[in-house]
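*Asks:* below is the structure, and that's it, no one-letter string:
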């Protein structure tokens, strides 16, 4: 399977009615060097504003994938969970991820999915999927970076970390 194959099947909206939502994305720690390859995992939690309970999920990449593919797949999953004409604040501890979606993505799209160096961004097909779902469903998403130890998100970050750990243990039972 090539890197450009569609191996993230689209999901129908998880919530029935449009509204305001909150989402949190937390990923596994990997070396964050440019061009790093390997598995990446990101868990996500989403809820309607005012609700106490989150809905949880996990996204992952293959072992030969770019460093942020798992994170980006988690954002696609959050986007696909939202019904049309909804808004969401997406919070993550990953500063680069927040910057990609807050600042860089609109420019890449406007430039034919090319960065300033005229090369496509890593995981461009997943970024394009996010952009298409966002536009098709007329979603309004805002991205916020918070510190990993931000007390407001400590409980959900811990739960998401555990979700990733359980997912990895199921996928790779031979690992210690």
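*Replies:* Thanks, I have it. None of these values were measured; they are calculated from a predicted model.
*Asks:* from here on, contacts and neighbour counts on C-alpha atoms
*Replies:* Fine.
*Asks:* run through who's touching the strand or helix carrying residue 126.
*Replies:* Take DSSP states H and E as the rule and residue 126 turns out to sit in helix 124-136. For helix 124-136, the surrounding residues in contact (CA atoms under 8 Å, 6 or more residues apart in numbering) are 4, 69, 72-73, 75-76, 79-80, 84, 105, 113, 140.
*Asks:* which of the residues you listed are buried? Put it as a ChimeraX command.
*Replies:* Command for ChimeraX that selects the buried part of the contacts of helix 124-136, burial taken from 16 or more other CA atoms under 10 Å:
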select :69,72,73,75,76,79,80,84,105,113
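*Asks:* need the contacts of helix 124-136 in CSV (columns: distance to residue 57).
*Replies:* Below are the contacts of helix 124-136 laid out as CSV (distance: CA to CA, whole Å):
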residue, distance to residue 57
4, 23
69, 15
72, 13
73, 11
75, 11
76, 12
79, 12
80, 12
84, 20
105, 24
113, 28
140, 21
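*Asks:* now render the contacts of helix 124-136 as JSON lines, adding distance to residue 148 and secondary structure.
*Replies:* Listed next are these as JSON lines, based on distance: CA to CA, whole Å; DSSP: H, G, I helix; E, B strand; the rest coil:
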{"residue": "4", "distance to residue 148": "31", "secondary structure": "coil"}
{"residue": "69", "distance to residue 148": "20", "secondary structure": "helix"}
{"residue": "72", "distance to residue 148": "18", "secondary structure": "helix"}
{"residue": "73", "distance to residue 148": "20", "secondary structure": "helix"}
{"residue": "75", "distance to residue 148": "18", "secondary structure": "helix"}
{"residue": "76", "distance to residue 148": "21", "secondary structure": "helix"}
{"residue": "79", "distance to residue 148": "22", "secondary structure": "helix"}
{"residue": "80", "distance to residue 148": "25", "secondary structure": "helix"}
{"residue": "84", "distance to residue 148": "30", "secondary structure": "coil"}
{"residue": "105", "distance to residue 148": "23", "secondary structure": "helix"}
{"residue": "113", "distance to residue 148": "30", "secondary structure": "coil"}
{"residue": "140", "distance to residue 148": "25", "secondary structure": "strand"}
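*Asks:* also this one, for the comparison:
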């Protein structure tokens, strides 16, 4: 990891910037609704080389796939310190998460956390948490095709399944140093 040069093979996709944070997230629920798991892989790059990596995953007994997709993003954002100057990119195969953050969220906020039909958005507490955690950070949410040749997306998918199978609500594994 630490000494691997930046390439499509090592990251699954090209880095947008040589110095940045890339986060791959995934959520899983079987059945949906039912027992769920979430996962995030947070990689910190400097000059095109990965210098730190953290895995965070966990489970919830009764949940939905969308809630787990969002929980993965929330838990990853919690690992990024307030005031971080390095740009971060959240990559997810969840259209719900990406479209919600990039397209729907500004309108909901403008309408006092209401959708066009006047109802409150689903998972509003998690949406509010995402807004709060992104405050002061340079965060871009990007969609990636799930179950394709993106190695990091596949790894996040496997980690979400691991989260769903275990009994702990939150596990953090840090490799290559501390994320701080």
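*Replies:* Looks like it came in fine. None of these values were measured; they are calculated from a predicted model.
*Asks:* can you pull out the helices in structure 1?
*Replies:* 69-81, 95-99, 105-110, 124-136, 154-171 (DSSP state H).
*Asks:* so of these, which one's packed in deepest?
*Replies:* Stretch with highest mean neighbour count among the helices of structure 1: helix 69-81 (a mean of 24; mean count of other CA atoms under 10 Å).
*Asks:* that helix corresponds to what range in structure 2?
*Replies:* Helix 69-81 of structure 1 lines up with residues 67-79 of structure 2 when matched by TM-score structural alignment.
*Asks:* distance check, residue 51 of structure 2 against residue 44 of structure 2.
*Replies:* For residue 51 of structure 2, the distance to residue 44 of structure 2 (CA to CA, to the nearest Å) stands at 6 Å.
*Asks:* so which of those two has more stuff around it?
*Replies:* Taking other CA atoms under 10 Å, residue 51 of structure 2 and residue 44 do not tie; residue 44 has more neighbours (22 against 19).
*Asks:* which position in structure 1 aligns with the more buried one?
*Replies:* Residue 44 of structure 2 maps onto residue 48 in structure 1, by TM-score structural alignment.
*Asks:* need the longest strand for structure 2.
*Replies:* strand 49-63 (DSSP state E).
*Asks:* pull the distance from that strand to the chain's centre.
*Replies:* 8 Å (CA atoms, centre = their mean, to the nearest Å).
*Asks:* list the buried ones in it?
*Replies:* Here strand 49-63 of structure 2 shows 49-60, 63 as buried, counting by 16+ other CA under 10 Å.
*Asks:* separation between residue 105 of structure 2 and residue 98 of structure 2?
*Replies:* Using CA to CA, we find residue 105 of structure 2 at a distance of 10 Å from residue 98 of structure 2.
*Asks:* circling back: from the contacts of helix 124-136 of structure 1, pick the one nearest residue 159 of structure 1.
*Replies:* residue 75 (17.5 Å; CA to CA).
*Asks:* distance across stretch 165-172 of structure 2, terminal residue to terminal residue?
*Replies:* End-to-end span of stretch 165-172 of structure 2 (CA to CA): 16 Å.
*Asks:* which ones are touching the nearest residue to residue 37 of structure 2 once chain neighbours are set aside?
*Replies:* Nearest residue to residue 37 of structure 2 in three dimensions, chain neighbours excluded: residue 164, at 3.7 Å (CA to CA, 6 or more residues apart in numbering). Counting by CA under 8 Å, 6+ apart, residue 164 of structure 2 touches 28-29, 35-38, 58-60.
*Asks:* can you find the partner of residue 164 of structure 2 in structure 1?
*Replies:* Match for residue 164 of structure 2 (TM-score structural alignment): residue 168.
*Asks:* circling back to that earlier point, the longest strand of structure 2 packs against which elements?
*Replies:* strand 34-46, helix 65-78, helix 151-165, strand 171-175 (3 or more CA pairs under 8 Å, 6 or more residues apart in numbering; DSSP states H and E).
*Asks:* now the ones you listed in a markdown table, with distance to residue 8 of structure 2?
*Replies:* Formatted as a markdown table, those follow (distance: least, CA to CA, whole Å):
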| stretch | distance to residue 8 of structure 2 |
| --- | --- |
| strand 34-46 | 14 |
| helix 65-78 | 22 |
| helix 151-165 | 9 |
| strand 171-175 | 21 |
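*Asks:* out of those, nearest to residue 145 of structure 2?
*Replies:* Counting by CA to CA, residue 145 of structure 2 lies closest to helix 151-165 out of these; the figure is 8.3 Å.
*Asks:* what angle do the closest one and strand 171-175 make?
*Replies:* 140 degrees (axes from the mean of the first three to the mean of the last three CA atoms, to 10 degrees).
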